[in-house]
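[1] Could you look at this predicted model? Sequence included:
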Amino acid sequence: MPHDPTTDLQQRVQVLEAEREAWQHALTLFSEAPAPYLLLNSQGRVQEANAAACTLLGYGAEALRGRPFARFLSPGGQGTFEWLLGQAGGPAPRARAEAQLLHADGTLLDVLLDLAAPAPGSGPGPLRLIVTDITPYKEAHRSLLDTAASQDAQLQAGATRFRAAQQELEGVVTVVVQQLQLPVARAMNYLGLTRRALGEEVPEAVARPLLQSERAVQQIIALLASVDRYLQMRRMRLGLRRVDLERVLREVLKHAQPMMADRHVHITHDPLPTVQGDSQALFVILDEYVANALKYSKGREIARIHLRVRETDTEYHIGVEDNGAGFNMRQKDRLFHLFGRLHPSRSYEGTGVGLVTVRRLCERFGGRVWAEGKPDQGATFWFAWPKPPVLLD
């Protein structure tokens, strides 16, 4: 059967019509796309721009054709666009960057540029550029940064005022303590002289109030000494070095000798580690814990005190265990607070400041404190010492 050229022509026309319709459809999608969309040649000149791109730039499509897109960017954005062109011509067919776009009315807009080259193997074609206006997001981001900077400045100013107020308060308390020490010492001496002047044959009605007055003044003296030691601890200049806790304990036990006089005291300890810390601070901590154990075990025929050591990957746990009066665990949260006594002062002397001093010192090295006990079955007071510690203000 002979070949019919008319049939070939009709098929060719149909193919061309389909291609034209597809092209028209693609042009419609391009023109009506909601995102600003431009087609560029390899030098970055505009070949086509859709309606959204014209609106964003403030120019008509005819005014844009043939012009370098970089001219619509700020000087800094022009360098960014040149980098994008280089990226699109390389092995990565897509590149993205932020820039500033210059609108026809002179307004600068923050934009996100997405530049894509034709897919590998698809042949030559225009570069596709999508321009997204991110001005509202950048303004919101700048506003958040400004707010954060303002809040940070306010916090810094508040912290400065707090430190100044704290230093002023500590100064006032220090002066009050110093000013009270002399008159209180004089009052104690006066009461002693009065008692001696009255002699042995003193009526109960006189002797009892006199004795109570002496005890009250002694408590005031002890309280002043404790507050003074607490203030000294807060001003203590601390450092980090290797500290042998065995050596520190020996010094603590020497200092505790007056409390152990005329008593049966048995003190033992696990092998104590060498830690990173401050020897003066660790002396105060162990001194307070040992003194606390001696005080609350004074009612025992034999006071037994043992220093326990536990070790984790990050900390040493040092505990001072005694067989003394103990305490109810429901009240443990009061122990390390200022004046947080659990026992009446008439039974056990003290001011409720020593354990606060321990807590504060431990916290300055990133440590912590806690206690375990049972009524009339003794207690163990612990502190956790980091390895290595971080010295805090």
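    Cool, the structure landed. Numbering: from 1, shown residues only.

[2] hey, let's count contacts and neighbours off CA atoms from now on
    Will do.

[3] From residue 16, how far out is residue 9?
    Using C-alpha to C-alpha, to the nearest Å, residue 9 is found at 11 Å from residue 16.

[4] cool, residue 23 as well?
    For residue 23, the distance to residue 16 - C-alpha to C-alpha - is 10 Å.

[5] Same check on residue 156?
    73 Å.

[6] next structured bit after the helix or strand residue 211 falls within?
    Element membership for residue 211 (DSSP states H and E) is helix 204-235. Counting by DSSP H and E, the next helix or strand C-terminal to helix 204-235 is strand 241-244.

[7] so what does that next one touch, helix or strand wise?
    Contacts defined by 3 or more C-alpha pairs under 8 Å, 6 or more residues apart in numbering; DSSP states H and E place strand 241-244 against strand 274-277.

[8] Other residues contacting the strand it packs on?
    By C-alpha atoms under 8 Å, 6 or more residues apart in numbering, the surrounding residues in contact with strand 274-277 are 239, 240, 241, 242, 243, 244, 245, 246, 365, 387, 388, 389.

[9] How much space separates the third one from residue 280?
    Right, the one you point to is residue 241. From residue 241 over to residue 280 the distance is 11 Å, taken as C-alpha to C-alpha.

[10] What is the neighbour count of residue 178?
    For residue 178, the count of nearby residues is 14 (other C-alpha atoms under 10 Å).

[11] Which of the three states applies to it?
    Classification of residue 178 by DSSP: H, G, I helix; E, B strand; the rest coil places it in helix.

[12] residues contacting it?
    Contacts of residue 178 by C-alpha under 8 Å, 6+ apart: none found.

[13] Just the buried ones from the contacts of strand 274-277?
    Buried by 16 or more other C-alpha atoms under 10 Å: 243, 244, 245, 365, 387, 389, out of these.

[14] So the last one lies in a strand, does it not?
    No: the assignment for residue 389 by three-state DSSP gives coil, which leaves it out of any strand.

[15] Check the gap between the closest residue to it other than its chain neighbours and residue 144 for me.
    Counting by C-alpha to C-alpha, 6 or more residues apart in numbering, residue 389 lies nearest to residue 365, which is 5.4 Å off, once chain neighbours are set aside. The span separating residue 365 from residue 144 equals 35 Å under the rule C-alpha to C-alpha.

[16] Comparison target, given below:
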Amino acid sequence: MSAPTTPRVGGRVTLRRRLLRLLVTAAAVLALVVVGAAVVLGRVVERQDAVTQTYFEAITQADGAYIQLVDAETSVRGYALTGDEVTLEPYHRALADDLSFRVLAEREREHGADPELAAAAQAAADAGARWNEEFAQPTMAQVASDGTAAVTTEEIEAGRQLFDEARAEAETYISLLRDRRTAAVDELSHWMLVAALSVILLVVAAIGVGVALWVALRRWVLEPLDELATDARAVASGELTHPVDTTGPGEIADLADDVERMRVALVTEVRAVEQSRSEIAEAHDQLTAQAEELRRSNRDLEQFAYVASHDLQEPLRKVASFTQLLQKRYGGQLDERADQYIDFAVDGAKRMQRLINDLLGFSRVGRHGGEVTDVDLDAAFAEAVDNLEERIAETGAVVTHDPLPTVRGEEALLVQLFQNVVGNAVKFRAPDRVPHVHVSARQVGDEWELECRDNGIGIDAQYAERVFVIFQRLHAKDVYEGTGIGLALCKKIVEFHGGRIWIEPSQDVGTRILWTLPAPAFDTLTA
């Protein structure tokens, strides 16, 4: 197996070539045994056919021809004694039948396999023909013309001798056939024994080839793979310093080399990971500290916004009250510019009050939470519309909705959510058409997707994200009033409830604001 011409992988004999040589040798041995068995089987089939077909049919036909010959001689003798033509029936039947030694002789000559059989069959046919031509036909003609007394004892004796010669030749032919069949039976027995030995040899060869393959596979594949697997398991269990030995034929040895290189690379990577682990832990500690600081800063900021908004309420109320009182008492008594200044002060105080209220509401979301209950959005929507009743009546807006579901949440916040989106839709109406606002809902997976659609002035797609940022306005305050907190408050309410909010482009006019809310397992649309 280690001849100089054997290809090598990395200086080692390849498993492919070893297996190829082994399989070629095994195939050659099996092929020789199979070819020998096929030859033996062919001889068995040939001898069996000769015994059961060729010689059996030949003997059967020869016996039939012999019986017909005897019957013909008996019928001619009976006719010579009685003159009754009925006794000639076996003779005529034998002439009409194609089964005769003449036919058998012709068949033997056609086959040409055994000249001795052909000569014996021809001799029997010639003897039978002489008896027929020299005795049977003349005797029948003589009896037919002159009667039974015309046949002399000498003629009958001569006929008997001719028939004895024909019968002797027929028996010789039949005996020769039986000898040939006996020889064929003996030969068949011999080849049957050889066939049985061939089958045994084939089984032994197959077992030997199987054992050789198993031994070769165990030595060349299983044992090296077991050793490689043992080393690999040791490395996989954490023994990274355990070396992987190179054993076995070329391919398996190359695989072991690859595993060893992988182990070395893994050791290098592990060392690098261990080296950077401390750095990651240190960075994690810093991030944790920064996150805690950020949470504290957010709490302080929210507390500051709440306190600042709350504490500004009292002085702002005084400013608003006295400016309104000043406007009521002295309006029209001063010059036009003084009245304008007073109006500016009153308007600024009102807008400041709205801004502080909105900012206070924004800071309260998620801080001073109310009770989380099952909220009927139909009822929440109706309450929001009631709160907007005056503005809806002033604008003539048409506000409708589809059946809305029941969700888990804070009712006050969800009412505020509907109030803001519907209020925005009414506020940003188109001047040339009656405002139409419609709210719908559909279930998408495990959440409800709600939509507020209107036919107002719409929102440009480039500002679809900006409108949800606090204090962001797309229009001047003298065109559309507001503080720029409404949609930012909507976003905070939706996210507080575990949903998301966005703006979809409208196919015609107006705005489509969509948001999602988690859907409890029992959720169904209310009628």
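    Nice, I can see it. Remember, predicted model here, so these are calculated numbers, not experimental data.

[17] element containing the aligned partner of residue 141 of the first structure in the second structure?
    Superposed on the second structure with TM-score structural alignment, residue 141 of the first structure falls opposite residue 273. Using DSSP H and E, residue 273 of the second structure falls within helix 250-330.

[18] what do you get for residue 244 of the second structure?
    Counting by DSSP H and E, no helix or strand carries residue 244 of the second structure.

[19] And for it, the neighbour number?
    22.

[20] how far away is it from residue 262 of the second structure?
    For residue 244 of the second structure relative to residue 262 of the second structure (C-alpha to C-alpha), the value is 10 Å.

[21] what inclination does the helix holding residue 211 of the first structure have with respect to helix 135-198?
    150 degrees (axes from the mean of the first three to the mean of the last three C-alpha atoms, to 10 degrees).

[22] I'd like to know which elements helix 204-235 of the first structure is packed against.
    Judged by 3+ C-alpha pairs under 8 Å, 6+ apart, helix 204-235 of the first structure is in contact with helix 135-198, helix 354-364.

[23] Make TSV out of the ones you listed and add distance to residue 293 of the first structure.
    Converted to TSV, those look like this (distance: least, C-alpha to C-alpha, whole Å):
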stretch	distance to residue 293 of the first structure
helix 135-198	27
helix 354-364	12
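
[24] looking at those helices, which is buried most?
    Most buried of those, by mean neighbour count (mean count of other C-alpha atoms under 10 Å): helix 354-364, with a mean of 22.

[25] That one packs against which elements?
    The elements that helix 354-364 of the first structure packs onto, with contact taken as 3+ C-alpha pairs under 8 Å, 6+ apart, are helix 204-235, helix 279-296, strand 368-373, strand 379-386.

[26] Among those, which comes closest to residue 119 of the first structure?
    Among those, strand 379-386 comes nearest to residue 119 of the first structure, with 58.6 Å by C-alpha to C-alpha.

[27] That closest one vs the second structure, average distance?
    If you overlay the two and look at strand 379-386 of the first structure, the average distance to its match in the second structure is 2.7 Å (mean C-alpha distance after the TM-score superposition for the first structure).

[28] So what's the gap between that strand and the chain middle?
    Remark: strand 379-386 of the first structure is offset 24 Å from the chain centroid, using C-alpha atoms, centre = their mean, to the nearest Å.

[29] before we move on, what about stretch 297-316 of the first structure?
    What separates the centre of stretch 297-316 of the first structure from the centre of its chain is 32 Å, taken as C-alpha atoms, centre = their mean.

[30] same deal with stretch 241-248 of the first structure?
    On C-alpha atoms, centre = their mean, the centre of stretch 241-248 of the first structure falls 29 Å from the chain's centre.

[31] Check the mean deviation of it from the second structure.
    Stretch 241-248 of the first structure sits 2.9 Å off on average (mean C-alpha distance after the TM-score superposition for the first structure).

[32] That stretch spans what distance, first to last residue?
    End to end - C-alpha to C-alpha - stretch 241-248 of the first structure spans 13 Å.

[33] who's in contact with it?
    Here stretch 241-248 of the first structure has contacts from 271, 272, 273, 274, 275, 276, 277, 278, 279, 282, 283, using C-alpha under 8 Å, 6+ apart.

[34] Stretch 233-249 of the second structure too?
    Applying C-alpha under 8 Å, 6+ apart, the contact partners of stretch 233-249 of the second structure are 12-15, 220-221, 224, 227-228, 231-232, 253-254, 256-257, 259-260, 263, 266-267.

[35] my read: residue 239 of the first structure touches residue 278, true?
    Yes: using C-alpha atoms under 8 Å, residue 239 of the first structure makes contact with residue 278 at a distance of 5.5 Å.

[36] Residue 483 of the second structure -> the first structure?
    Counting by TM-score structural alignment, residue 483 of the second structure lines up with residue 351 in the first structure.

[37] Confirm that that match sits in a helix.
    No: secondary structure assignment (three-state DSSP) places residue 351 of the first structure in coil, not in a helix.

[38] Number of residues surrounding it?
    Counted with other C-alpha under 10 Å, residues neighbouring residue 351 of the first structure total 20.

[39] For it, which residues are in contact?
    When the contact criterion is C-alpha under 8 Å, 6+ apart, the partners of residue 351 of the first structure are 219, 222, 223, 226, 339, 341.

[40] Show the buried residues in the residues you listed.
    219, 223, 226, 339, 341.

[41] Please dump those residues into JSON lines; it should also carry distance to residue 110 of the first structure for every row.
    Shown next, in JSON lines, are these (distance: C-alpha to C-alpha, whole Å):
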{"residue": "219", "distance to residue 110 of the first structure": "72"}
{"residue": "223", "distance to residue 110 of the first structure": "66"}
{"residue": "226", "distance to residue 110 of the first structure": "63"}
{"residue": "339", "distance to residue 110 of the first structure": "61"}
{"residue": "341", "distance to residue 110 of the first structure": "64"}
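
[42] so which of those comes closest to residue 64 of the first structure?
    Of these, the one sitting nearest to residue 64 of the first structure (C-alpha to C-alpha) turns out to be residue 339, at 80.3 Å.

[43] Okay, residue 351 of the second structure and residue 390 of the second structure: tell me how far apart.
    Per C-alpha to C-alpha, residue 351 of the second structure is found 19 Å from residue 390 of the second structure.
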